[in-house]
Structures are given as structure tokens and as C-alpha cells.
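**Student:** okay, predicted coordinates and the sequence, questions at the end:
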Amino acid sequence: MNRRNGRISFTLQRELGQLIDESISDPRLAPMTSVTRVECTPDFATAHIYVSVLGEPEIRQGSLEALESASGFLRREINNRIHIRHVPRLVFHLDETLAEGADMLKRMNEVARQDSKLPVNEFEEPEADSDLGDEG
């Protein structure tokens, strides 16, 4: 990613995050929806928007559908906020990394809970053989 692409991606991420929080009133949109990253194609024709949504799979899918249906509105608002020659087509994707991390943490906590239920065996060191050290 070149410097210009990085700047535009960062600006789109910031502006889209604000717009999603402040301007979309679709009931399908989960309150805990955040833009985690934006990747623009080299020709800036398309911007891949990765969003993280906390909640069940149905809630995540509903939020994605709400964002897709609001993409025209979001493009117009982006055009009003930042002045670039061509506002890219917005393609939304669910970013599952936070959900996967939360699931992994949940599993680790479950294993820790199960381990705490196991009986504790005290480690006993083997006794030193007194004949080995004292010859003579």
C-alpha cells in the first residue's frame, strides 16, 4: 500500500466510523459496530470496509445488510466530507478477528475452570540417596 492509498484508507475509516455512529438509524445496525480497517484498490474504484460487530451471527449479518443498503448514502456523505476525485464503491465485509478472539478467550476460560476442578497433586521430589554423596 502506497502512502496516498494509506492516507485515503485511514481517512475513509475515520469518516465511515463517525457516519455509522451518528447518521445511520437502521434498526438492523447493532450498536457495537465499528470499522476496523479499510483497504482501497490501487485505482481507488473500490474500498473494502471491514467492520466488527459484537453479537450473535444473525445480529452481525443484519448489521452488514444495513451497511450495504446505506452504502449510497455513505458515499454521498463521504463526498461531502472529504474532497477526492472519485468516491470509491464501498464493499462491506465482516471482520471476524474480534469475534474469533472473544471465542478463543471463552474457550480458555472454560479450560481454566475445568482445570480448577481437578484435584491438585503435590509434586514430590525424589529423596537424595545419602550413600552417593558420602563415600569414605
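**Tutor:** Cool, got the structure.

**Student:** from here on, just use CA atoms for contacts and neighbour counts.
**Tutor:** Fine.

**Student:** and the residue nearest the centre of the chain, what does it touch?
**Tutor:** Centroid-nearest residue in the chain, with CA atoms, centre = their mean: Leu98, separated by 3.9 Å. By CA atoms under 8 Å, 6 or more residues apart in numbering, Leu98 lies in contact with Ser52.

**Student:** how near is it to Ala47?
**Tutor:** Leu98 is 21 Å from Ala47, where distance means CA to CA, to the nearest Å.

**Student:** try Ala70
**Tutor:** Noted for Ala70: a distance of 15 Å to Ala47, by CA to CA.

**Student:** between the two, which one's more packed in?
**Tutor:** Neighbour totals were compared for Ala70 and Ala47, and Ala47 leads with 22 against 16 (other CA atoms under 10 Å).

**Student:** A further structure is provided below for comparison with the first:
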Amino acid sequence: MGNSFRVDRVGMEIKREVNEILQKKVRDPRVQNVTITDVQMLGDLSAAKVFYTIHSTLASDNQKAQTGLEKATGTIKRELGKNLTMYKIPDLIFIKDESIEYGNKIDEMLRNLERKD
């Protein structure tokens, strides 16, 4: 049970650090509008699912951001290694966070429903 607290804490720290690294260290224009929304760690801390959003609705921008994040993974892991006191930096798996778009879609549907009444 105590291990889940550590897993959550490491996930929060990685989220904070990756956001900062993307802003300050990664110069790739493809990832400039990327925001890390969540990090889910495996129980053994060997891998982290890093969820992100991008401030664009274009499919091409989404693909460019994914490619940019994958290219920057080495830099991000190296910077995490400098900033975190962990034996092994987890593998990073970047996944687009669809929850915000989904929430916006539901909000729009509710607004349309209210207008019809």
C-alpha cells in the first residue's frame, strides 16, 4: 500500500519536470504548444505513460507533436536523470490526452440541447 503513494509522487514529479523541460530545454517547434496533463507510472516505476494535450485541433499538428515528443525522449530522459534522484529513469510513452476534447464535445452537446428547449 505504501508503494502506491511513492508511485503517485514520482508520477507527479515527472509531470512537473517534463513540463519544465519542454518549456526550457527542448527547442523543437513541434512541441512548443504541448502541455503534459497526467503521468501514470507502472507499479515498478520502469515506465511512465505521459499524457499530453496540444493547443491545436489540426490532425497534422497532433502528429507533428507526437513525432516531436518521440524525438525529444532522449533529451527529456537525460534531463530527468539530472533533476530526479532515481536509480533508473522510467521509459517514457507519450499518449495524446483525449479527455479535454471529449469534455468540450459534451459541453457543446449540452449547450445545443439547452438551446432546443
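**Tutor:** Cool, the structure landed. Remember, it's a predicted structure, so these values are computed and weren't measured experimentally.

**Student:** OK, contacts around the aligned residue in structure 1 for Ile14 of structure 2?
**Tutor:** Under the alignment (TM-score structural alignment), Ile14 of structure 2 maps onto Leu12 of structure 1. By CA under 8 Å, 6+ apart, Leu12 of structure 1 lies in contact with 38, 78.

**Student:** in the helix or strand harbouring Leu12 of structure 1, what counts as buried?
**Tutor:** Element membership of Leu12 of structure 1 [criterion: DSSP states H and E] is helix 3-23. By 16 or more other CA atoms under 10 Å, the buried positions in helix 3-23 of structure 1 come out as 5, 8-10, 12-13, 15-17, 20.

**Student:** ok now that helix, how far from the chain's centre?
**Tutor:** 16 Å (CA atoms, centre = their mean, to the nearest Å).

**Student:** that one vs structure 2, average distance?
**Tutor:** Average distance, helix 3-23 of structure 1 versus aligned residues of structure 2 after superposition (mean CA distance after the TM-score superposition for structure 1): 1.0 Å.

**Student:** hmm, Gln13 and Ala47 of structure 1 touching each other?
**Tutor:** No: the pair Ala47 of structure 1 / Gln13 is not scored as a contact, 10.0 Å apart, by CA atoms under 8 Å.

**Student:** what sits in contact with each of these two?
**Tutor:** Common neighbours of Ala47 of structure 1 and Gln13, using CA under 8 Å, 6+ apart, are Val38.

**Student:** can you give me the helices in structure 2?
**Tutor:** Secondary structure of structure 2 by DSSP state H: the helices cover 2-24, 59-83, 99-116.

**Student:** okay if I get those helices as JSON lines plus distance to Thr37 of structure 2?
**Tutor:** Converted to JSON lines, the helices of structure 2 look like this (distance: least, CA to CA, whole Å):
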{"stretch": "helix 2-24", "distance to Thr37 of structure 2": "7"}
{"stretch": "helix 59-83", "distance to Thr37 of structure 2": "14"}
{"stretch": "helix 99-116", "distance to Thr37 of structure 2": "10"}
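
**Student:** so for Ile93 of structure 2, which of those sits nearest?
**Tutor:** Set against Ile93 of structure 2 and scored by CA to CA, these come closest in helix 59-83, at 8.3 Å.
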